[in-house]
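Trainee: I'll drop the sequence and a predicted model, then ask my questions.
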Amino acid sequence: MRILCSTTPMEGVFAPVLPLLRSRTGDDVLVATGPDLVDRVRSAGLTAVAAGPAAPAAAARAMTDPMFTAGSEPWRIGAVMFSRVMAPEKLPALTAIADDFAPDVILHPPVDLAAPLLAARRGIPSITYGTGLLLEPELVSAMARWVAPLWTDSGLSPDTHAGLYRHRYLNPVPASLQPDLGPASACASQIRPAVPGSTDDLPPWASQLGDRPVIYVSLGTIPIFNQPSFFAPILEALDDVDVIVTIGHTATVDSLGPLPPNIHAENWLSLAAVLPRCDAVVCHSGAGTTLAALSSGLPLVLLPRGADQFPTAAACERAGAAQVITPDRLTADAVRHAVATVLKDDSYRSAARGLQTEINAMPTAATVELP
């Protein structure tokens, strides 16, 4: 089978599909993504070609788009960026790639909107791989509306859901965290969420972690959410525990300023190696980090700032696995209290472990069949 994976050039969007792509050893796999992710894809052992804009450039253009300035909803920047900037720019290059590669199926995340349109034009299946909770209905409706001219220009009737659920949806979220799959219900099947990295890849300082609780801190990899200044109230609060913090590759560890000896900072670490050493996770509610933490049965303190982070945080809070601190309440005292709560109140760990049990029962990427 010839599989064309069209993915948005963002680590949090690409990482969830990596185990699935690596498992297709008998198939011919090609990844089409923005130029800023091509090297990352190739370093993972996959064949990659550039198509569409780089993520920072697309985000910058989206912020000047009149549809972005027309409202203040948290999802609006993504809707504009993915439908009005990335999709039209990527479609011609993706079409040329497909003409040469002749895929049997196109695999894509919910935010790569050129892919399902191209599949519909070619009359082949498109499979959406979920990266977290289903996208909010308001977000999907806006994206479908703004990408509709591309469908019309291709001689096709615009898809109500931007093509996201036209054939199959691979859902990485346990049912108790997301019981209602709405428009994806008819085509959804489960896939166990990925926990990035290898299990034996930690720096030497990890062996020095003592008897105190260990807290992992992450604000993801997207600059708009992980500015060095955002870490200040979090790290100030965590003075009586051991802390592992990753800040992404867009800043340096030095940008955090002088750190006390209980805080160990790196640009990136393998979550598969880090999380088994931890007692709780403090993060931005990004789907990848959140699902990885729950895969390890760890309670959460969630600090949503935008995009899909608010619904993800709300779902974890409803499930009893998380304390949530919204941006208007984010202080060192609030973080300190929330971390103490999830460490001392066993109900949070119990809820997280219940979700871990559900996740462990989901099919692995290696056992998921593609058409």
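Mentor: All right, it came through fine. Numbers count the residues shown, from 1 in each chain.

Trainee: Please make it C-alpha for all contacts and neighbour counts, starting now.
Mentor: Will do.

Trainee: May I ask which helix or strand encompasses residue 106?
Mentor: Element membership of residue 106, judged by DSSP states H and E, is strand 105-108.

Trainee: Counting by contacts, list what that strand packs against.
Mentor: Counting contacts by 3 or more Cα pairs under 8 Å, 6 or more residues apart in numbering; DSSP states H and E, strand 105-108 packs against strand 2-6, helix 114-122, strand 126-129.

Trainee: Between those, which one is closest to residue 147.
Mentor: helix 114-122 (8.7 Å; Cα to Cα).

Trainee: Which positions in the closest one come out as buried?
Mentor: 114, 115, 116, 117, 118, 119, 120, 122 (16 or more other Cα atoms under 10 Å).

Trainee: Tell me which other helices or strands that helix touches.
Mentor: So helix 114-122, by 3+ Cα pairs under 8 Å, 6+ apart, packs with helix 87-101, strand 105-108, strand 126-129.

Trainee: which of these is buried the deepest?
Mentor: Neighbour counts (mean count of other Cα atoms under 10 Å) averaged over each of the helices and strands packed on helix 114-122 peak at strand 126-129, with a mean of 27.

Trainee: And the contacts of that one?
Mentor: Strand 126-129 is touched from outside by 17, 105-110, 115-116, 119-120, 164-171, with contacts defined as Cα atoms under 8 Å, 6 or more residues apart in numbering.

Trainee: Going by residue numbers, what spans are strands in the stretch 51-200 of the chain?
Mentor: In the stretch 51-200 of the chain, the strands defined using DSSP state E, counting those that start in this stretch lie at 105-108, 126-129, 168-171, 188-190.

Trainee: Against that first model, consider the following:
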Amino acid sequence: MTRVVMAAIPFPGHVNPLRPIAAHLVARGHDVTFVTGTNLRDAVLGTGATFHPLKGHADYDGPNVYQTVPELVAAAPGVEQIAVYLTEVLAKPMREQHEAVQEVLAQQPDTPTVVLHEMYFNGLWPIQLGAPGIRPARVLGLGVTVLPLYSVDTAPFGMGLLPDASPSGRERNARLNAEVRAAFSSAQRLAEQLVRDCGGTGTLPSYFDAQVVVPDECLHLSIPSLEYPRSDLPDSVRFVGVPWEADHQDVPLPQWWEDVLNAEKVVLVSQGTVSNDDYSELMLPTIEALAGQDCLVIATTGGRPVSDLGALPDNVRAAEYIPYTQLLPHVDVFVSNGGFGGMQMALSRGVPLVLAGETEEKKDSSAHAAWTGAAINLATGRPRASDIGAAVSKVLRDDSYRAAAQRLQAEYAQYDALRTITDIVESAGETPVSQGTDAIGDLLHS
């Protein structure tokens, strides 16, 4: 039996990808403790893992972060908003995250423990950079968005630009990388200070590099074809596929489910679980665009009241939640704001997308999906109904989008994420690692 600590910031989109890993490790008899916010306690306990709460700044309500951090609303989507995220949502909770992990490790201080944390949880940075405390046997970062790494071959994370490794493209990338590093300098200084406050002595890499290279290894929960090619990708990054959660057979299907089974064309629209408090961004324009069209439109609200959508056209159905594992096999096009989890679930089922998102990582995930040929990226968080309608019609008419999605589906099927991650965890638990930062300097990009 291996002792495992898992950790995630308190957003459903960051906890949910880790849930099947936790459940699988528990089923194999491992001792698993999951550290996250109290708002996701039930989600953790449902895996069979022990729940350990974050406290203080770290215990915020992720789905309502736009209400609790008003600076996010005031900031322009993209680099400016991400800079606020880095400071207010990711960096400030570092000390409390570090303390929470140390509390769990102190319960069995002599037992080798493997830590798996999604890469936006920064609480392992201090111990990885030399802070006093109990060191895990191994620290494994888990990639839950497109990789945010700086690269000579790509524009920086947050801009939603396509890769360009040509000489002129690399000049563009170098210039933009420098500009974005400058824009994030305040968050970088705060993170460095917090590492020092916790007793860390090592040098913290640039923020987004750190998320990938400070762990001993980064297990990216995705496939290579959804990532831009990077000639300077660190050797510590390993693609493992997506650990899919089991079907939610206990969730009742809506009473109109027969309509889905009988429809010739089904279009799904969702704004995910975070940027879903303003339906006028995507849900309502999509409903307007497809009202009366020869398709069935399914709107899922991510837990928000369906009644907020108002009166619905005859060809539209709505629900707070429908298990995607049951819904997506019947979907022809998924209209989404670009949340990484839902996007990957659609692509793994061979479903093409129409994407319209600007907040969090959504500019970049939308650009990545369009780059594969499996999606149309409307490149705005507030698309016009006419543009949505035209994009949906194009995807339905042009078989190349579904063909590209099906190519990705075949690639996803080649991976067994749960088996791979389990093998790594069980091997790491047998062989303690004394220091995980020796090679960090070699992995950084100029």
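Mentor: Received, thanks. Since this is a predicted model, take the numbers as computed values, not measurements.

Trainee: Got a TM-score for the pair?
Mentor: The TM-score (TM-score structural alignment, normalised by the length of structure 1) is 0.89; 367 aligned residues with a Cα RMSD of 2.7 Å.

Trainee: if we take the buried residues of helix 114-122 of structure 1, which one ends up nearest to residue 159 of structure 1?
Mentor: residue 117 (8.8 Å).

Trainee: Give the equivalent position in structure 2 for that closest one.
Mentor: Counting by TM-score structural alignment, residue 117 of structure 1 lines up with residue 126 in structure 2.

Trainee: In JSON lines, list the buried residues of helix 114-122 of structure 1 along with distance to residue 71 of structure 1.
Mentor: Shown next, in JSON lines, are those (distance: Cα to Cα, whole Å):
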{"residue": "114", "distance to residue 71 of structure 1": "24"}
{"residue": "115", "distance to residue 71 of structure 1": "27"}
{"residue": "116", "distance to residue 71 of structure 1": "27"}
{"residue": "117", "distance to residue 71 of structure 1": "27"}
{"residue": "118", "distance to residue 71 of structure 1": "30"}
{"residue": "119", "distance to residue 71 of structure 1": "32"}
{"residue": "120", "distance to residue 71 of structure 1": "31"}
{"residue": "122", "distance to residue 71 of structure 1": "35"}
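
Trainee: Now distance to residue 61 of structure 1 too, for the helices and strands packed on strand 105-108 of structure 1, in TSV please.
Mentor: Formatted as TSV, these follow (distance: least, Cα to Cα, whole Å):
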stretch	distance to residue 61 of structure 1
strand 2-6	21
helix 114-122	18
strand 126-129	25
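
Trainee: returning to what we had before: so the match of residue 117 of structure 1 touches residue 99, yeah?
Mentor: No: counting by Cα atoms under 8 Å, residue 126 of structure 2 stays clear of residue 99, with 10.1 Å between them.

Trainee: List the residues that are in contact with both of the two.
Mentor: With Cα under 8 Å, 6+ apart, residue 126 of structure 2 and residue 99 have no common neighbours.

Trainee: quick one: contacts for residue 131 of structure 2?
Mentor: By Cα under 8 Å, 6+ apart, the neighbours of residue 131 of structure 2 are 195, 196, 198, 199, 200, 201.

Trainee: now, among those, which is nearest to residue 304 of structure 2?
Mentor: residue 195 (37.5 Å).

Trainee: And that closest one? What does it align with in structure 1?
Mentor: Under TM-score structural alignment, residue 195 of structure 2 pairs with residue 151 in structure 1.

Trainee: Residue 104 of structure 2 now?
Mentor: Match for residue 104 of structure 2 (TM-score structural alignment): residue 97.

Trainee: do the same with residue 365 of structure 2
Mentor: Match for residue 365 of structure 2 (TM-score structural alignment): residue 312.

Trainee: returning to that earlier point: I'd like to know how far the match of residue 117 of structure 1 sits from residue 92 of structure 2.
Mentor: 13 Å (Cα to Cα, to the nearest Å).

Trainee: and if you look at residue 43 of structure 2?
Mentor: Distance from residue 43 of structure 2 to residue 92 of structure 2, counting by Cα to Cα: 24 Å.
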